[in-house]
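K.L.:
Mind folding the following:
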Amino acid sequence: MADPAQTHYLYRTPYGPVTIGATRRAVTAVVLGEAALPGPCRPTDLTNRCATELMEYLAGKRRAFSVPVAPAGTDFQQRVWRALRAIPYGQTRTAADIAAAIGSPASYRLVGAAVRANPAAVLVPCHRVVGAGGRTPGAGRAARMREACLKLERRALAAE
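P.N.:
Next up is the predicted model:
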């Protein structure tokens, strides 16, 4: 049974719909597209604040998020996601870079799996993880969104 404090709501962005899930204290998920997340489908102050920050980011007016983020995951995933949040705006790393940063250099494949399992897209910037050749991994809508986020960040840095 879902935590009664959990809610989710679908928001429209210039890049398509985004479903934001949250408890009373933190954002737990940002899913590209429509998703059935735990709890009732209703906006809260926190999901609205997160949506506003996402829209500011997508408009090039925000580089960091202030909403509290608490995605559920294993200890290893949490370590990877903390490392992702430490990647500076507009920069990229490979899974091997992240594996080394968390002290597990041989675990780059597990790092890749943790990146793909990231439930809080954009807030936990998995879009800053690229393949060994520097290309955005994957295909489809999620890959296009990751590429768009990287281009947005690079344009903002170039404009300085």
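K.L.:
going forward, measure contacts and count neighbours with C-alpha atoms only.
P.N.:
Fine.
K.L.:
got a list of contacts for the helix or strand harbouring A29?
P.N.:
Assessed by DSSP states H and E, A29 sits inside strand 27-32. With C-alpha atoms under 8 Å, 6 or more residues apart in numbering as the test, strand 27-32 has contacts from 16-22, 46-47, 50, 67-72, 119-123, 142.
K.L.:
Give me the helices and strands touching the helix or strand just after that strand, please.
P.N.:
Counting by DSSP H and E, the next helix or strand C-terminal to strand 27-32 is helix 45-58. Secondary structure elements in contact with helix 45-58, counted by 3 or more C-alpha pairs under 8 Å, 6 or more residues apart in numbering; DSSP states H and E, are strand 7-13, strand 16-22, strand 27-32.
K.L.:
List the buried residues in the biggest helix by length in the chain.
P.N.:
Assignment by DSSP state H gives helix 140-158 as the longest helix of the chain. Within helix 140-158, the residues scored as buried using 16 or more other C-alpha atoms under 10 Å are A142, R144, M145, R146, E147, C149, L150, L152, E153, A156.
K.L.:
And this one, please, so the two structures can be compared:
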Amino acid sequence: MTELHQVDYPSPIGVVEITGTEQAIVSLYFSEREQPLHAVQPDTPQVLKECLQQLDEYFKGQRTEFTVPCLSSGTEFQQKVWAALPDIPYGETASYRDIATAVGNEKSVRAVGNANSKNKISIIIPCHRIIGSNGKLTGYAGSLTRKEWLLKHEQSVRNGQSIES
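P.N.:
This is a model prediction of the structure:
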């Protein structure tokens, strides 16, 4: 079995818990803990250290794309949906229907929503950029407050403004 490592990133909107192997990130979630618990250790893989660095740059408004390797496990359809999410430009949004069309089945709006909710690598695979077709924010495992913050953060960085945390 592949050994998993964990490290926490103290973001402006809560602790982000990163889990990965020697080769890739396998999950990135907002924790409900107030303080980071998992610090970088001597045996922390380089990929987790790189993820910490990239997250730090993202939250400081210095990074708009992630290059850290990720490994997602899911159905073929889920994989297609997750692969389409990074195509949504930084600071912009798309609807579930937009993603359904992008993966070749415009009738699969609910299935896209379901796949989106099963994304284990938030922020890097930007499920927060998905909104309802009516333009309203819809469910986000990390909370709608965090989703709104992430979208405002990206829009302000894209527009050359800073955001208050």
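K.L.:
picking that back up, give me the distance from the strand holding A29 of the first structure to the chain's centre.
P.N.:
Put simply, strand 27-32 of the first structure sits 7 Å off its chain's centre (C-alpha atoms, centre = their mean, to the nearest Å).
K.L.:
so where in the second structure does that strand end up aligned?
P.N.:
Aligned by TM-score structural alignment, strand 27-32 of the first structure falls on residues 25-30 of the second structure.
K.L.:
mean shift between the matching stretch and the first structure?
P.N.:
With mean C-alpha distance after the TM-score superposition for the first structure, stretch 25-30 of the second structure departs from the first structure by a mean of 0.7 Å once superposed.
K.L.:
Okay, buried residues for that stretch please.
P.N.:
I25, V26, S27, L28, Y29, F30.
K.L.:
Stretch 62-79 of the first structure spans what distance, first to last residue?
P.N.:
Start and end residues of stretch 62-79 of the first structure are separated by 25 Å (C-alpha to C-alpha, to the nearest Å).
K.L.:
try stretch 83-94 of the second structure
P.N.:
Using C-alpha to C-alpha, one end of stretch 83-94 of the second structure lies 14 Å from the other.
K.L.:
So for it, what gets flagged as buried?
P.N.:
Buried residues in stretch 83-94 of the second structure (16+ other C-alpha under 10 Å): A84, L85, P86, I88, Y90, G91, T93, A94.
K.L.:
Pick out the residue nearest the middle of the first structure.
P.N.:
A121 (2.3 Å; C-alpha atoms, centre = their mean).
K.L.:
Not counting sequence-adjacent ones, nearest residue to it?
P.N.:
V30 (5.2 Å; C-alpha to C-alpha, 6 or more residues apart in numbering).
K.L.:
what's the helix or strand for P88 of the first structure?
P.N.:
Using DSSP H and E, P88 of the first structure is not contained in any helix or strand.
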